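Participant: next come a sequence and a model predicted from it.
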Amino acid sequence: MEFLQYIIDLGTAVMLPLVIFVIALLFGVKIGKAFYSAISIGIGFIGIGIIVDFMNAQIGPAAQAMAENFGLTLTVIDLGWPGMSPITWASSIALVAIPIAVLVNIVMLVLKMTRVVNVDIWNVWHMTFTGAIAYVATGNYWIGILGVIVHAMIAYKFGDWFCYDTDEYFGLEGIAVPHGTSAYMAPIAVIVDTIIEKIPGLNNINLDHEKIEKRLGVFGQPVVVALFLGLIIGILAGYDVKNILQLAIKVAAVISLLPKVIKPVMEGLLPISEVVKAKLQARFKGADFLIGLDPAILLGDPVVVSAGLIFIPLTIIIALIVPGNEVMPFGDLATIGFFIAMGVAVHKGNLFRTLISGIVIMFMTIWIANQSIGLTTKLAETTGTLSDSASRVAALDQGGSPVTYIFTQLFNMTNLIGFVIIGIIYAIGLYLTWTRYKKMEKENVA
């Protein structure tokens, strides 16, 4: 257990290359090729981490200044995934969560319940969070373990159900994204897309990247769009001219650099994934497998980045209208792209539809995060990670997860109306997602 904790503490940029390296050797990849690929993947994730940290450093203060300018008096701070993931890893469920998640993956592969081979061990913290919160809510350790299992099963199925989106829109052949907010919020985008398709007029509106560029020329280029969005954020934050201009160019730099830092990940992964899939296909009689990776690889898409930037001020506005909201969006603001990335693919890059589904997603996320304040605070207390015993904490990422909320409410009913509403909406989303996948599967076979 101490060894697992040590590996976890290395962080995703070290842990993931180690996992990839070991898997590559087990599947017969030559040591030199495996070593080089692992280093490339590590370099890519270091680059992603640098850019995300840079975004947080620039956007975080601007978001806080915006909240002050809007006169928000929300008292519970969103810690975001940077704050909630270490709290989750400090829980008593954490050390058994990784072997459980791996075992669930193996069992599902053997039973042909999934095609996803998950190598992103770091993001098992999402599954762990469900288990940890359920344990805190019920006091029953085995219900906590069941939470890890259920979340893992759902996550791997999301990897299957959205594999054509990952391939056809993002161009990531053979890759799945079964983790994080991108996966579990995508069914909401499917609901919105289904509804819009049935509304005359709205179903013809298409603001995609190519059309925006064509109509606006150089002003439609992603970097230029990001520059103007940075200017708007700086103005809303009440910055002076100097800081507005500096923020704008830094935001433009982010959208320019993200695709470049993601490239080493794919260069390192593809040679190994081909060997792993070939061996697995031979073992499982031609089955086509998918390599499960972190949703960070989706952040280089220009529509994802543009929508993510738009949702920084928009999420703060949404926080004002959520009934009874106490949560101040903060820790996750700079990485809203995670919440809507797979939705962008569902909408085939249509920014108009992405904004509509994103509003629904963030409204639901903030509302659920409010319902989870007591449990996320208790989790922080039990792990000894709450610095101020009088404070309360929340997290949009995972704390606002419908998967965790529905599972926990099953065993610890605190809001029957909320449970029924969220449960029905999410059940519809899962059904539509499944039927959509089956339709896409038939089209690809044909």
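Facilitator: Great, that's in hand. Numbers count the residues shown, from 1 in each chain.
Participant: from here on, just use CA atoms for contacts and neighbour counts.
Facilitator: Noted.
Participant: relative to the whole chain's centre, how far out is stretch 299-316?
Facilitator: Centroid displacement of stretch 299-316 relative to its chain, using Cα atoms, centre = their mean, to the nearest Å, is 13 Å.
Participant: for stretch 62-71, same thing?
Facilitator: The answer for stretch 62-71 is 25 Å, by Cα atoms, centre = their mean.
Participant: what does that stretch contact?
Facilitator: 233-234, 236-238, 312-313, 316, 330, 333 (Cα atoms under 8 Å, 6 or more residues apart in numbering).
Participant: got the buried residues for that stretch?
Facilitator: Residues 62-67 are the ones in stretch 62-71 that count as buried (16 or more other Cα atoms under 10 Å).
Participant: let's bring in a second model and compare:
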Amino acid sequence: MDALLSVVQYFVNLGASVMLPIVIFIVAIALGTPLGKAVKSGLSIGIGFVGIGLIVNFMLTNLSPAAQAMSANFGISMSVIDIGWPGMSPMTWASRIALVAIPVAIVVNLVMLALKMTRVVNIDIWNIWHFAFTGAIVDIATGSYTLGIIAVCIHAAFAYKIGDWFAPTVNRYFGLEGIAMPHGTTGWFAPISVFVDFVIDKIPGIRDIDFNPTHLQKRFGTICTPSVMGAIMGIIIGVLAGYDVRGILTLAIQMSAVIVLMPVVVKYIMNGLLPISEVARKRLQNKFNESRFFIGLDCALLLGDPVVVTASLLFIPITILVAAIVPGNIILPFGDLPTIGFFIAMAVGVHGGNLFRTLITGCIVMFMTIWISNQTMVWQTQLASNAGQLTDAAAKVAALDQGGSPVTYIITQILTLQNIGGLLAIGAFYLICVAFTIVWSRKQYKEWDEETAKENSQD
């Protein structure tokens, strides 16, 4: 058993940019893909993830100092720095539940597929760390390893259902045919966008507001192209950070580069995934009487959308302002700022690219995320301590990504009842959003089926 866990640990330590290409290569060969195409697909995916990593690190290097400068300029003083998912994921993988979480999540997926409870075939092994995080936090909060494993199962099952519910959006808006996103960040907050859409549609005047970069580009031309929008965002952030002219212009060019280059690297991932996903779907459909299946992948694929990138840049200053008004908050958003796109990517699709509605959803999402992360900070700190990452006994650790997950919070609070008021508030609101999502998703599938039938009749 120890030898098997050591092999799994070694595999995990390779990182997403190496692990996923290997997984894709193995899946491709198992599906009967020629060796050359399987190798090419794996390499293309690896190149894409390396590219995304370079861009995210580039953003972190250049935006983090700006974020700190903005905080200082606004007089915001917070004692705990958000370490982001790059800091939290290694700590999670070091927990006693993490390695078991991989086979557990795979078994849950297989059981749900066999029982026809999901159409998602998840191959995003790296992001099982999201499920493992919930299990690790429950383990720490309750002292029960068994409850931790059960929490992994619940989290995984819900993730696959999220993938099902929002597959029409991934396919219709983002154009990712046969793909789903059972992802533990963008997935958890997607139901909130459905509820926000419902509410806004009931408000005369407000429901007609549509800040869509695509529409604006048609109306105003060059000024609304992605590169120009990126430069404008860079200028705004630089001004709020109090940079001099040189610093502002440098940041403007850097952000323009980010918004242009992100779709380029995402394209490499798509070039590697689409042939494999198509073969996998056909094999599954033939075996299960033409049922529709989706390949579960990382929501990094959604970051190539210009509206997602634009919203991500806008939310850098907005998130800091939101942090200043969250009651009792002591966490300074930092490590997750360059990856805010993961939090609001699906909302962009739900809102049909409407930046106005995305901003409303995003503000709610970030408020909730920051508040929850404050509530789970003691367990996050213990997770870091267990991983040997704390040298100061008085230090505190927190991350917005996963640390602010409503799913983790609700499960943990049900088991511990430490904050009944918070459980009732977050739990009730989130369950309402999920209920709306289930109804909304059925409508989306119906519309999608009608579109497909119409296209087939025209062929």
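Facilitator: All right, it came through fine. Small disclaimer: the values here were computed from a predicted structure and weren't measured.
Participant: rewinding a little: now the buried residues of stretch 62-71 of structure 1 as a markdown table including distance to residue 222 of structure 1 and secondary structure?
Facilitator: As requested, these are exported to a markdown table (distance: Cα to Cα, whole Å; DSSP: H, G, I helix; E, B strand; the rest coil):
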| residue | distance to residue 222 of structure 1 | secondary structure |
| --- | --- | --- |
| 62 | 21 | helix |
| 63 | 22 | helix |
| 64 | 25 | helix |
| 65 | 25 | helix |
| 66 | 24 | helix |
| 67 | 26 | helix |
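Participant: nearest to residue 342 of structure 1, of those?
Facilitator: residue 63 (23.9 Å; Cα to Cα).
Participant: got the buried residues for stretch 40-59 of structure 2?
Facilitator: 41-52, 55-56, 58-59.
Participant: which of those fall in helices?
Facilitator: 41-52, 55-56, 58-59 (DSSP state H).
Participant: next, the equivalent of residue 367 of structure 2 over in structure 1: secondary structure please.
Facilitator: Under the alignment (TM-score structural alignment), residue 367 of structure 2 maps onto residue 363 of structure 1. What DSSP: H, G, I helix; E, B strand; the rest coil gives for residue 363 of structure 1 is helix.
Participant: any chance you could map the strands in the stretch 1-150 of structure 2?
Facilitator: 80-81, 120-122 (DSSP state E, counting those that start in this stretch).
Participant: please identify the most buried of the ones you listed.
Facilitator: When those are scored by mean count of other Cα atoms under 10 Å, the highest mean neighbour count falls to strand 120-122 (a mean of 26).
Participant: what range in structure 1 does that one sit on?
Facilitator: The aligned range for strand 120-122 of structure 2 is 116-118, by TM-score structural alignment.
Participant: what about that stretch, distance to the chain center?
Facilitator: 16 Å.
Participant: could you find the counterpart of residue 84 of structure 1 in structure 2?
Facilitator: So residue 84 of structure 1 corresponds to residue 88, using TM-score structural alignment.
Participant: what's the burial count for its match?
Facilitator: Neighbours of residue 88 of structure 2 under the rule other Cα atoms under 10 Å: 25.
Participant: which residues touch it?
Facilitator: 384, 399.
Participant: roughly how far apart are whichever residue in structure 1 pairs up with residue 43 of structure 2 and residue 20 of structure 1?
Facilitator: By TM-score structural alignment, residue 43 of structure 2 lines up with residue 39 in structure 1. Separation of residue 39 of structure 1 from residue 20 of structure 1 (Cα to Cα, to the nearest Å): 10 Å.
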